[in-house]
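> here you go, sequence then predicted model.
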Amino acid sequence: MAEDMLLHFTSNSSNQSDQSSKIAKLEARLVGKATPATHLQVPLQSAVNSFSAPSKFGGVTLSESLADSDDSDDDDNGGAFLILANTQKRQKVEDECASIAMEMAVEDQRQASVETFDSSKLISETHKKKQARVRVNAASGRGRGGRATDQGRNQIISLSNGDLGFSNVNDDYSSEDDVASLRAKVASMEENLKKYQDEVSDYRNRCECLDKELKDLKDLEQKLKPKRTKVLSDLLISVSKAERQEARMKVRQDSLRLGNIGVIRAGTLISETWEDGQTLKDLNAQLKYLLEVKEAVERQRKSLKKRQSDKGDVSDIESGAQEEDTVIQDEIYKSRLASIKREEESIIRERDRYELEKGRLIREMKRIRDEDGSRFNNFQILNHRYALLNLLGKGGFSEVYKAFDLVEHRYVACKLHGLNAQWSEEKKQSYMRHAIREYNIHKTLIHHNIVRLWDIFEIDSNTFCTVLEYCSGKDLDAVLKATPILPEREARIIIYQIFQGLVYLNKRTQKIIHYDLKPGNVLFDDFGVAKVTDFGLSKIVEDDVGSQGMELTSQGAGTYWYLPPECFELNKVPLISSKVDVWSAGILMYQMIFGRRPFGHDQSQERILREDTIIKARKVEFPSRPAAVSNEAKDFIRRCLTYNQAERPDVLSVAQDPYLNYKKK
């Protein structure tokens, strides 16, 4: 076998003449001869030919290693047989060795930090490292004297004997240990991977279970939703029925004390009249009795004075005694008259209190009558969402019900707009346009001093509903009827909140004029927060409107006591701005503090229009009572009620008024 390989190597020697000469020179150096031995040339050439292909240890060929070990400065004639010391070359080789060692250390560190890897790839990398170390040893042998020479001779002899391995290369790490270590790491990582896969599978199963439970809960909720809605609506209806019964019972009890509405027939005409209850009758009887006693005492007093003036000739002693008796008797009469006056004032105060209760009773009786006559009084659920409860009030063409939102679970106010079936289609369309316009204005308003508009929907061809924020407190009109005069401190904070809502309306991209500020359009919630409502007459100020304002196209609408003089001009089309709301707010402030409206308080709207009451209201007068009203409040009212529209401040200016400033100084 060795002879066959030798013949094979010899046949290929002619193609490797250049490499053979280099090998011969290297051999000559190693054995100390000038020319290579003939019996070693053929085996060496054969070995070179066999290693000309890439080695199995990483693709490094022996010819490349030998070529690297060749020295370009060697003597071609072989005159020198010993390797001379070359300090520069040795230093270069050492630097190359250090660089290769550093690269190997970095490579080892990188391989240690990899978490997942392929074992076959790592084994290949290990062989590459060994080849690199072989090259380092081959390169470093040139500068290390006899040790390198012996090592090179051993390698060549090994190659000449047909051994193709590098058995004498010292390696710091054995391939068997590396493979065993890698296999252990792979086994550990496979174990961890299996563990993680089991955990993932467990989590996936849990997620599937949770998804199934969630789906079951949603299905159950959908099944229970109608039942839950039914139970909730039944409870609300039960409470509302109890409230209705309680309200009617209270009306019956109060009717006995305060009175009731009676019916008078005069031929074919039927009219209603109020009949006072027993309490008011008793109070009126007491007042009548006190009036009779007062008149009797005054007659006695006049008679006493007349007797004193008619006395004749009497002695001084008798005259002095009569005069003393007259003075004493007159003091008695004065004391009695003062006592009667106190009793009369007390009875009048009590009667006034009962009159207020009578007013509330009349409104409640009217509400109950309207509720009984409403077609929505049977606790309907509108739009599959809003459960109607009790009637809050009724206007000209609308009814307002307290309702409960079964979706959002909150109380709301449902305003039911009814169109008269006898109206023409044109009038119906006009009313619908008006309502839709109000909705389009109101739906975009979001402010804590403005009542929110939640929803709008159609009930039938003649009825639609707007859903508003529910304010559980009274409106300002009811407050003023119960307490006509408010303390200035309370009136100030109410007007401040109203102006906060007006400022919001005037800071929008499209400014809004409310145009219908009055006590009935100011509501209160449970916490006393004032909220402006009812935007049915509101005006949107377009961008092209000048500083003087926009044209008033709905002249004649509104509540005349609270409108400024420019709204009553008949000789031209009035121009209005936010100053309309400033005038209305000034009227509200005056009414809250002094208990009456400053202009046309006792007049009807028809009389105000006929007598030009507001047009003549050029100056505001303040009553003497209550005396506790500050001058700052009066000045604020004067600024709001400035007659000349051009001189009157607008909403944003009034909001900066010092009287409305609550910041601590």
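Happy to help now that I have it.
> CA atoms for contacts and neighbours, from now on please.
Will do.
> residue 457 and residue 436 touch, don't they?
No - the criterion here is Cα atoms under 8 Å, and residue 457 misses it with residue 436 at 10.7 Å.
> which secondary structure element is home to the residue nearest the centre of the chain?
Centroid check for the chain by Cα atoms, centre = their mean gives residue 446 as the closest residue, at 11.8 Å. Under DSSP states H and E, no helix or strand contains residue 446.
> so who does it touch?
Counting by Cα atoms under 8 Å, 6 or more residues apart in numbering, residue 446 makes contact with residue 452.
> how about the helices in the stretch 351-500 of the chain?
Taking DSSP state H, counting those that start in this stretch as the test, the helices found in the stretch 351-500 of the chain are 425-442, 476-482, 488-506.
> quick one: which of the ones you listed is nearest residue 379?
helix 425-442 (24.6 Å; Cα to Cα).
> quick one: buried residues of the closest one?
Burial within helix 425-442, assessed by neighbour count using 16 or more other Cα atoms under 10 Å, is assigned to 428, 431, 432, 435, 437, 438, 439, 441, 442.
> quick one: the first one and residue 422 touch, right?
No - the pair residue 428 and residue 422 fails to qualify as a contact (Cα under 8 Å) at a distance of 9.6 Å.
> return the residues in contact with residue 550.
With contact set as Cα under 8 Å, 6+ apart, residue 550 has these partners: 541, 575, 576, 577.
> of those, which is the most crowded?
residue 577 (26 neighbours; other Cα atoms under 10 Å).
> quick check: it touching residue 542?
No - counting by Cα under 8 Å, residue 577 stays clear of residue 542, with 11.1 Å between them.
> and the strands in the stretch 551-665 of the chain, which stretches?
Remark: strands assigned in the stretch 551-665 of the chain by DSSP state E, counting those that start in this stretch are 575-576.
> and here is the other one:
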Amino acid sequence: MNINKLPQNCKERLADLEARIFKKPKIEILEQFQKESIPSFEIKPARKSVYDQTLLKQLQITQFTKNAQNKQHYNNYNKETLIEENNETHAIDALKRSLNELAIKDSHVKQLEQHISDLTQQIQNFKTSSFKYDTAIKAFAIELDQNQRTKRNQLIEKNTKKFGQYQYTREKTKIIQVWVDSKEIKDLKEKLGSIRQQLDLCENQYNISLSRESLNYLVLQREEEQLEKQLNGLENEKQLFIRDLKLRYDEQHAKFKNFDQYPVIGERYVLLSLLGKGGFSEVYKGYDLKEMKYVACKIHQLNSNWTVNSKSYYVKLVTKEFRIHKQLQHPNIISLFESVEIDSNTFCTILEFCSGQDLSFYMKKYGMIEEKEAKLIIQQLLEAVKYIHFNKIIHYDIKPQNILFNQNDVKLCDFGLCKELESENSQIEFTTQGAGTFWYLPPECFAKGDNPQVISNKVDIWSIGVIFFEMLYGLKPFGNGESQETILKHRIIETSEKVVFPEKPTLSKECREFIEGCLNHKQQDRFDIHQACNHPYMRK
């Protein structure tokens, strides 16, 4: 196209357009074209130059790209705005829910605080009431114990005239305590002695006269039997009286507390009267203020004069006894409840209390026990021993003093010398010669020699046989009336290879066989617990 032939105003417009194309961005040129109308200047497509067509295409592409970018940006902006608005809505809703939950929790907290305050007040009231109740119960238990002690002392004073008393006398340079019988017992013994002299005289004259003398002899025999029975009854009662005297003396000279003091152990157990005293412990009757029942409190005290090793050894033994006894749960074994520390040298084990006496009390009271009743006692004792043997334990100290009565139940107690086995039928080396009560121990516990001795749970079977014999005859089968020193010195148990039965009372054949099986001198031939329990005599 020849630019010189264009009108003058067109030339000016074209020059201005070219100038703007080279100086302004393409988007601005496009916007300018959109805004301005140039009716007098129209370029026909057919007449466009290549440069114009390229420019137009570039303008169109630029516009399209811009539009697309603007649309994408708008869409992204709208999406982000919607997401932010949605998030803000969710956040507001969550905040509202949290505030609502906090309000509910705050209400619950206030209710709980009020409930805790009420409970605290109730607990305080309960403690106050409980303290009052405990104080009242303690006072009642103490008053009852004091009344029982008063009656016991009155009975002792009364029986002193009937049985006698201990008196002190001088023997060379020593002051010793001796028992002096009452006038009633002395007179009875003198009368019995006189009758026996008359009987001896009658026996010497029996061949001279068979009429009057023989009748007199029968009368004297009858009177002798009655006096012996009366004297034996008094002697048995005297033994119980001496036992009460000893208990009163032990209570008045107890190490842990004075007889008129009533301390509370572990803020729970009130110590009352003394029940018994061992070598290193004292057993008191106690009252449980929580369970409101009587218990037995065994006080263990370490001697301040003991060496550290001695104290350690004693604590080890007591700890072993507690551990073993605590796991034993059987109707015929005294229950052990807990252990309470009192101070660094004193602690207490809480045991089941038995309302009855021990077997030695009844043996002293009645002298002899009938076979049927004695058998019932042995049957319950066998059940207890069967249980501990099943748990691989040897009691080792079964004796009448360790067999208690609680209503109709026989209870085995005191596991201070017990020994543990690897299995029920195993044996252990015996290393504690001199421990235990000699009258109730078998020969293998006294054997001496270069080879170490072994024992088994048949030690307990021997003890049961001795106790059964003693209940039936009123005397021990071996070493009766002898001291432990004499038994050990003269080897009485070791040399007594066979039990000898007195003529009276007459026992059943099965009973004698059972006792012989329990008191077999040879350990390997002696009954074990299963043979003893399954013996025909015990299964009747």
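It's in. As the structure is a computational prediction, the values presented were derived from the model and not from experiment.
> related to what we said a few turns ago, map the residue nearest to the centre of structure 1 onto structure 2.
Taking TM-score structural alignment, the alignment pairs residue 446 of structure 1 with residue 329 from structure 2.
> can you name the residues that contact the equivalent of residue 282 of structure 1 over in structure 2?
Mapped onto structure 2 by TM-score structural alignment, residue 282 of structure 1 lines up with residue 187. Contact criterion Cα under 8 Å, 6+ apart gives no residues in contact with residue 187 of structure 2.
> what helix or strand is residue 187 of structure 2 on?
Per DSSP H and E, residue 187 of structure 2 falls inside helix 183-205.
> quick one: buried residues of stretch 358-374 of structure 1?
Going by neighbour count (16+ other Cα under 10 Å), the buried part of stretch 358-374 of structure 1 is 358, 359, 360, 361, 362, 364, 365, 367, 368, 370, 371.
> residues contacting the third one?
Taking Cα under 8 Å, 6+ apart as the definition of contact, residue 360 of structure 1 has no neighbours.
> quick check: it vs residue 250 of structure 1, distance?
According to Cα to Cα, to the nearest Å, residue 360 of structure 1 stands 12 Å off from residue 250 of structure 1.
> helix or strand for residue 167 of structure 2, which one?
If you go by DSSP H and E, residue 167 of structure 2 is part of strand 164-171.
> what helices or strands is that strand leaning on?
With contacts defined as 3 or more Cα pairs under 8 Å, 6 or more residues apart in numbering; DSSP states H and E, strand 164-171 of structure 2 has these neighbours: strand 174-181.
> mean shift of the strand it packs on relative to structure 1?
For strand 174-181 of structure 2, the mean distance to aligned residues of structure 1 following superposition is 1.4 Å (mean Cα distance after the TM-score superposition for structure 1).
> now the angle from that strand to helix 183-205?
70 degrees (axes from the mean of the first three to the mean of the last three Cα atoms, to 10 degrees).
> between the helix or strand hosting residue 197 of structure 1 and strand 259-266, how big is the angle?
For residue 197 of structure 1, the host element (DSSP H and E) is helix 175-258. Helix 175-258 of structure 1 runs at 60 degrees relative to strand 259-266, counting by the same axes, to 10 degrees.
> who does helix 175-258 of structure 1 touch, helix- and strand-wise?
Partner elements for helix 175-258 of structure 1 (3+ Cα pairs under 8 Å, 6+ apart): helix 119-140, helix 278-309, helix 316-373, strand 386-394.
> again, 6 Å this time
Helix 175-258 of structure 1 is packed against helix 278-309, with contacts defined by 3 or more Cα pairs under 6 Å, 6 or more residues apart in numbering; DSSP states H and E.
> return the set of buried residues in the helix it packs on.
Neighbour-count burial for helix 278-309 of structure 1, with 16+ other Cα under 10 Å as criterion, is recorded at 279-281, 283-284, 286-287, 290, 294, 297-298, 301, 304.
> Throw these into JSON lines and include distance to residue 182 of structure 1, thanks.
Below are the buried residues of helix 278-309 of structure 1 laid out as JSON lines (distance: Cα to Cα, whole Å):
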{"residue": "279", "distance to residue 182 of structure 1": "107"}
{"residue": "280", "distance to residue 182 of structure 1": "108"}
{"residue": "281", "distance to residue 182 of structure 1": "112"}
{"residue": "283", "distance to residue 182 of structure 1": "111"}
{"residue": "284", "distance to residue 182 of structure 1": "114"}
{"residue": "286", "distance to residue 182 of structure 1": "116"}
{"residue": "287", "distance to residue 182 of structure 1": "116"}
{"residue": "290", "distance to residue 182 of structure 1": "119"}
{"residue": "294", "distance to residue 182 of structure 1": "124"}
{"residue": "297", "distance to residue 182 of structure 1": "128"}
{"residue": "298", "distance to residue 182 of structure 1": "129"}
{"residue": "301", "distance to residue 182 of structure 1": "132"}
{"residue": "304", "distance to residue 182 of structure 1": "137"}
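> fine by me, thanks again.
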